[in-house]
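Engineer: here are the coordinates; sequence isn't available:
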């Protein structure tokens, strides 16, 4: 997403009556810092087979690319069709599934070659995308996540996200991490850790320290991008136009 005129880090989702003593807030503990393309308007991110797979936005220059996480080097890249704004991506077996913002169209790509072989449609907007071993989870900017069949891409349910009984809106980039859905909250430095069965926020990750380190002057340069290496238990985060990719410690509670 983008919305010129709104400053990055305008507040915390958890500052709007959505936090309490029962929902822990954890500042990030940085384990390593890697280069990230500062021209990338990051909209989707996941880790697989030693590489980051990243989707970037803007109509006419949206791409999906394979990136070496250690160096930031782009190893392969595919361009989305003109006229669409790239958004979230997720892998499912031998394919990559990508969303677009307002066009109501998604695309299917061969993994790992990134050649496009199909498309699908959906109502409303597309924001973030991730999966567990059964379902895709899709955000659309609201407080509810859509649960999709990863083979048919039809919707088969939804998860409405709350913290202390209050809806948590602007759910953006998503990642499934050890039984939880992590979600960037657009225009904030917050990541919500969501119970996929109940929709309740179990905890918050506060990326304020990283936003301060980036020291971005562009109003669209917000935190957006979560990737998890399940094999080595490594958690990565970045943002739009961020010059760094951070490996951070995963919460243990």
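Structural biologist: Thanks, I have the structure now. Here the structure is a predicted model, which is why all the values come from computation and not from measurement.
Engineer: From now on I want contacts and neighbour counts done on CA atoms only, so please keep to that.
Structural biologist: Will do.
Engineer: Now do the strand or helix carrying residue 137: which elements does it pack against?
Structural biologist: Secondary structure from DSSP states H and E places residue 137 in strand 136-139. Contact here means 3 or more CA pairs under 8 Å, 6 or more residues apart in numbering; DSSP states H and E; on that basis strand 136-139 packs against strand 129-131, strand 144-148, strand 171-177.
Engineer: What sits closest to residue 194 if chain neighbours are left out?
Structural biologist: Using CA to CA, 6 or more residues apart in numbering and skipping residues adjacent in sequence, the residue nearest residue 194 is residue 201, 4.5 Å away.
Engineer: which residues in the stretch 151-253 of the chain form helices?
Structural biologist: For the stretch 151-253 of the chain, applying DSSP state H, counting those that start in this stretch gives helices covering 208-214.
Engineer: re the thing from before, roughly how far does the residue nearest to residue 194 sit from residue 156?
Structural biologist: Plainly put, residue 201 is 22 Å away from residue 156 if you go by CA to CA, to the nearest Å.
Engineer: higher neighbour count, those two?
Structural biologist: Shown here are residue 201 and residue 156; by other CA atoms under 10 Å, residue 201 has more neighbours (26 against 11).
Engineer: Okay, one more to line up with it:
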């Protein structure tokens, strides 16, 4: 059964990536955000990396300024808290700009894309003070996690509010014999997280084909963050029709 409360957050990294190939300022990241929000997206996600290969520090500020006009929507800034993430969100807070959630992702500086979650107990001691720092800024903290039920209690113990389940293994299994097995795996991980008091987000390679089944069978997902596939769809369909299609996948 669809969870009617599953929010759609649009990751705008790929819009910035195209923009950065020229010096013309197009396509506009803030214009893309506006069109997505007007079409009903519940939030905006960005992942500013240290090399600024797509989202730049100035984009983060401009998007936060834009979201001041959308008080019912959320701004999720994700990244590695040992790189540039904490400086980025601390700057927004110092400016009095909205940022609602930070998603801690354990990627290396040159990594092509996020491809694994945090490991416990290995990461416990170094994560805990950064989670506390983010929460002291008034931010919700989500940890990017593999769908391992046994790790959820440790994620809760470091002070996280939510986990974001790394859904690439499900996406890779879509349409094959392992699809049902992966859905069951993610459902168990979500249930384990919720049992210890964690909210559940999800993201990575979710698309118009595989999202509906995920939303139907993984219980009470609070937010999905979708970038690459959604922006690719928007190149063909436009932002408004694309957002509408993803909201339909979420039962809305």
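Structural biologist: Okay, I see it. Computed from a prediction, not measured in an experiment: that's the story for all the values here.
Engineer: overall similarity of the pair, as a TM-score.
Structural biologist: Overall, the chain-to-chain superposition scores 0.32 on the TM-score scale (TM-score structural alignment, normalised by the length of the second structure); 143 aligned residues with a CA RMSD of 6.4 Å.
Engineer: rewinding a little: flag every buried residue along the strand holding residue 137 of the first structure.
Structural biologist: 136-139 (16 or more other CA atoms under 10 Å).
Engineer: Quick check: residue 16 of the second structure touching residue 31?
Structural biologist: No - Residue 16 of the second structure is beyond contact range of residue 31, at 11.2 Å (criterion: CA atoms under 8 Å).
Engineer: Give me the more crowded residue out of the two.
Structural biologist: Using other CA under 10 Å, the more surrounded residue of residue 16 of the second structure and residue 31 is residue 16, with 23 against 13.
Engineer: where's that one relative to residue 30 of the second structure, distance?
Structural biologist: Per CA to CA, residue 16 of the second structure is found 10 Å from residue 30 of the second structure.
Engineer: try residue 104 of the second structure
Structural biologist: The gap separating residue 104 of the second structure from residue 30 of the second structure is 23 Å, by CA to CA.
Engineer: next helix or strand past the lengthiest helix in the second structure?
Structural biologist: For the second structure, the helix with the greatest residue count under DSSP state H is helix 179-195. Of the helices and strands lying after helix 179-195 of the second structure in sequence (DSSP H and E), the nearest is strand 199-203.
Engineer: ok, then the element right after that next one?
Structural biologist: helix 211-217.
Engineer: Buried residues of that following helix, list them for me.
Structural biologist: 211-217.
Engineer: pretty sure residue 137 of the first structure is in contact with residue 129, am I right?
Structural biologist: Yes - with contact defined as CA under 8 Å, residue 137 of the first structure counts as touching residue 129 (5.6 Å).
Engineer: In the second structure, mark out all the helices, start to finish.
Structural biologist: Remark: helices assigned in the second structure by DSSP H are 13-19, 29-38, 57-67, 85-94, 124-136, 152-157, 168-173, 179-195, 211-217, 228-237, 239-249.
Engineer: and the third one with helix 29-38, angle?
Structural biologist: Okay, so that is helix 57-67 of the second structure. Relative orientation of helix 57-67 of the second structure and helix 29-38, computed by axes from the mean of the first three to the mean of the last three CA atoms, to 10 degrees: 30 degrees.
Engineer: Could you tell me the angle between helix 57-67 of the second structure and helix 85-94?
Structural biologist: Using the same axes, to 10 degrees: helix 57-67 of the second structure against helix 85-94 is 40 degrees.
Engineer: Now do helix 57-67 of the second structure: which elements does it pack against?
Structural biologist: In this structure, helix 57-67 of the second structure packs against helix 29-38, strand 74-79, helix 85-94, with contacts taken as 3+ CA pairs under 8 Å, 6+ apart.
Engineer: buried set for the first one?
Structural biologist: Counting neighbours by 16+ other CA under 10 Å, one finds that the buried residues in helix 29-38 of the second structure are 29-30, 32-34, 36-37.
Engineer: repeat for the second one
Structural biologist: Along strand 74-79 of the second structure, the positions that meet the burial threshold by neighbour count (16+ other CA under 10 Å) are 74-79.
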